[in-house]
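Q: just coords:
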């Protein structure tokens, strides 16, 4: 086993950051030797307080109180480790946190008192939305958060004391990242059950790829919610049964640089039904709002409450403000908000009526796209003005994406919030196959490294959604 001293981590990081402008095709299955940082963490007694070093393969660790990775320290978790977190404890990261599970031996961080369930799921009946352990909270001093092939189950209990400036007591996220100058890589992992956002970003260079989110958000909350200071990619994720949006960009917080997110080749299923707020003031798949920019391409959106929603109002009550649709701004990671080549399916007219979100509680500026499935530009005609209501009756149960194993029509869309035994890969005859738009470039702003960076910035796929017929994309 290779051992690396903590001081050497930063030399590695410097090398990795030099590769920031590089990108690779999907390399999530690259096999690398395990490494060790500092001393082994003992699994013999429950953990709390300051922690650093390496959690070793095959060990089971117990956390009974908040643990902190101090600035300048590193905690590395090797493959196959299980971490049981009791007493609603939080993992506070002021230094570096790296979890290196593999496909064959993932890491698991969980509340051991909770058990996953299948079938119908509601906010009142399923403890997944109550939160068990408090989550991972990363300070402005955290230079690097890397999570690969890791199960993050039953998080979001609500932090009990403010760990640093930014979060508030009671916040209920699985992951909070707050360093605009830091790097955050979440790849090939699973988040199961949160009361609020699965991931809340207040800054950072991010690559969020090939993950699966289930049962995220009790009566509100998004899957991936990027605020001001955040730039990067959200791609090849499967997001099922989220309370509100699967992916969102919003320039909240007054943090620079401007929030810019490339959201592509995601699969959104049954999202948007547990939000208890004003109908029409939030979305159900993709949301771009509050002076943020986004690229939104190649997404597969099935039985979600709203389609791609480009917010257009300044409704103070709803706290949703105009997306940045200006430009092009030459030289920026995203020159201008652009979207298209997205695929929609609905089993109810109320959903088909929102393939193109309309002005209900607030104005929207989502234009119909001829490249979408269905072709909303042709369906609505030249006289259509964005935001107008329309009759989508003829679109109901049309354009079945032909998943390998998920029967459509399916009227259980409001309560089926987990993957269970279903298979959301595409059949070879799917109308989503071969329709991917590939003439855009993802944001490449994170280090590419087998251990201390991204496994690779996967570019846009040939097929729509997170699963590609050639085996690339999401690996779950």
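A: Sure, I can see it. Worth saying up front: this structure is predicted, and the values here are computed from it rather than measured.
Q: When you work out contacts or count neighbours from here on, use the C-alpha atoms and nothing else.
A: OK.
Q: Can you tell me the SS state at the residue lying closest to residue 160 once chain neighbours are set aside?
A: Leaving aside its chain neighbours, residue 160 sits nearest to residue 169 (5.6 Å; criterion: Cα to Cα, 6 or more residues apart in numbering). Of the three states, residue 169 takes coil under DSSP: H, G, I helix; E, B strand; the rest coil.
Q: Ok, residue 350 next?
A: Going by three-state DSSP: residue 350 is helix.
Q: For residue 185, see how far away it is.
A: Separation of residue 350 from residue 185 (Cα to Cα, to the nearest Å): 36 Å.
Q: Between those two, tell me which one has more neighbours.
A: residue 185 (25 against 15; other Cα atoms under 10 Å).
Q: Quick one: residues in contact with the lengthiest strand in the chain.
A: The longest strand of the chain (DSSP state E) is strand 60-69. Here strand 60-69 makes contact (Cα atoms under 8 Å, 6 or more residues apart in numbering) with 43-52, 55, 75, 81-97.
Q: what's the following helix or strand after it?
A: Using DSSP states H and E, the next helix or strand after strand 60-69 towards the C-terminus is strand 74-77.
Q: got another, please set it beside the one above:
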């Protein structure tokens, strides 16, 4: 019996061995990522993973159409004469990953000192018909070109609809729309980073730097917007990290809950006193918690002639944290009729009070310096006095999330620390 079993196993082995020898060798076909030259005009469908798309004319997603841009794609705006705008009348879903972000950029040869503030392509400009916009793990850089009479945004009556205006990196206007901008980076922009005039919005875990030449706020919100703005790092905006306003007379009051943001060197490069960290005005309903202000020109500032919503209990300010390396900076965030004091704020009186103990940032960094060092770390060292100062009891707008492109996005929970980052 054992002999029979052994013989059978040998036979099977021979058959299997012969079959393997007879099988053809299959070599996997490697399909290189797509490269598309001279892209412009109407676009929709899918731009594929790892693809390169060289933009030489204005882009448009038509009403009722959608474009999805997959992880690792690179979108290069490569015509210095046209300086293309990206007009979105339909829906745009830009879906990078942490390891493979999508890039909206320009040729490497253009990334020189004279172009530090972009002005090399337009920006993403959505019409009131656009319903959904997602920017997830996206790098947007060197935008903010100035409009001309022939600009699509001017012809379509979008953004400011006039020639001679630098456009923001992102503009959205539909009060019934939805916007998610998360885990992304906006840098080297000539004007505002994000300019919103409508929609249910989550802006979280982004980094914005080297933005705004003669004006410009990192995040500019008008009437029609309901937004959670959290865990963003903003470095050296020309004016404010956040400008919050109910201007525009849209049917939805601007309501913004901004929490756990780190704002550094804001406002010093603007010669006027328009702002310098967060600016509130014109009936906006604002709740500001757990924000860390380091070396900013002013504290949270209001327009005293056109104030924020001051109906009792509607606008709230609490648990914000201030550090100033210079006495001038410290003096300018002391509470006044213009500078808003919050409950449980941490505000020192002398230069150097309340050092937040960043892991790696020179606190004597010049206030007019707009150049960001990617080696800096705004995480907090163990023992930082900014730990344990956060408020976690407030209710954010989109804790239960908003569904965009079939995906549920939720605003992140607040932290017990202040600022955008905890410890290592």
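A: Cool, the structure landed. It should be emphasised that the depicted structure is a prediction, and the values quoted were computed from it without experimental measurement.
Q: re the thing from before, mean shift of the longest strand of structure 1 relative to structure 2?
A: Here strand 60-69 of structure 1, set against structure 2 after superposition, deviates by a mean of 0.5 Å using mean Cα distance after the TM-score superposition for structure 1.
Q: Contacts only, for residue 74 of structure 1.
A: Per Cα under 8 Å, 6+ apart, neighbours of residue 74 of structure 1: 6, 37, 52, 53, 95, 96, 97, 98.
Q: Same check on residue 357 of structure 1?
A: Counting by Cα under 8 Å, 6+ apart, residue 357 of structure 1 has contacts 306, 307, 308, 309, 364, 366, 387.
Q: Mind checking which of these are buried?
A: Among these, those classed as buried by 16 or more other Cα atoms under 10 Å are 306, 307, 308, 309, 364, 366, 387.
Q: got a markdown table for those residues, with distance to residue 108 of structure 1 and secondary structure too?
A: Listed next are these as a markdown table, based on distance: Cα to Cα, whole Å; DSSP: H, G, I helix; E, B strand; the rest coil:
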| residue | distance to residue 108 of structure 1 | secondary structure |
| --- | --- | --- |
| 306 | 33 | coil |
| 307 | 33 | coil |
| 308 | 33 | coil |
| 309 | 34 | strand |
| 364 | 40 | strand |
| 366 | 39 | coil |
| 387 | 44 | coil |
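Q: Can I get these in TSV including distance to residue 221 of structure 1?
A: TSV is the format used below for those (distance: Cα to Cα, whole Å):
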residue	distance to residue 221 of structure 1
306	15
307	17
308	17
309	16
364	20
366	22
387	24
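Q: quick one: which of these is nearest to residue 256 of structure 1?
A: Top of the list for closeness to residue 256 of structure 1, among these and by Cα to Cα, is residue 309 at 23.4 Å.
Q: what's the spacing between the counterpart of that closest one in structure 2 and residue 407 of structure 2?
A: Here residue 309 of structure 1 is matched to residue 301 in structure 2, going by TM-score structural alignment. To residue 407 of structure 2, residue 301 of structure 2 is 36 Å away according to Cα to Cα.
Q: What of residue 350 of structure 2?
A: 48 Å.
Q: Just want to know which of those two has more residues nearby.
A: A direct count of neighbours by other Cα under 10 Å for residue 350 of structure 2 and residue 407 places residue 350 higher, at 16 against 9.
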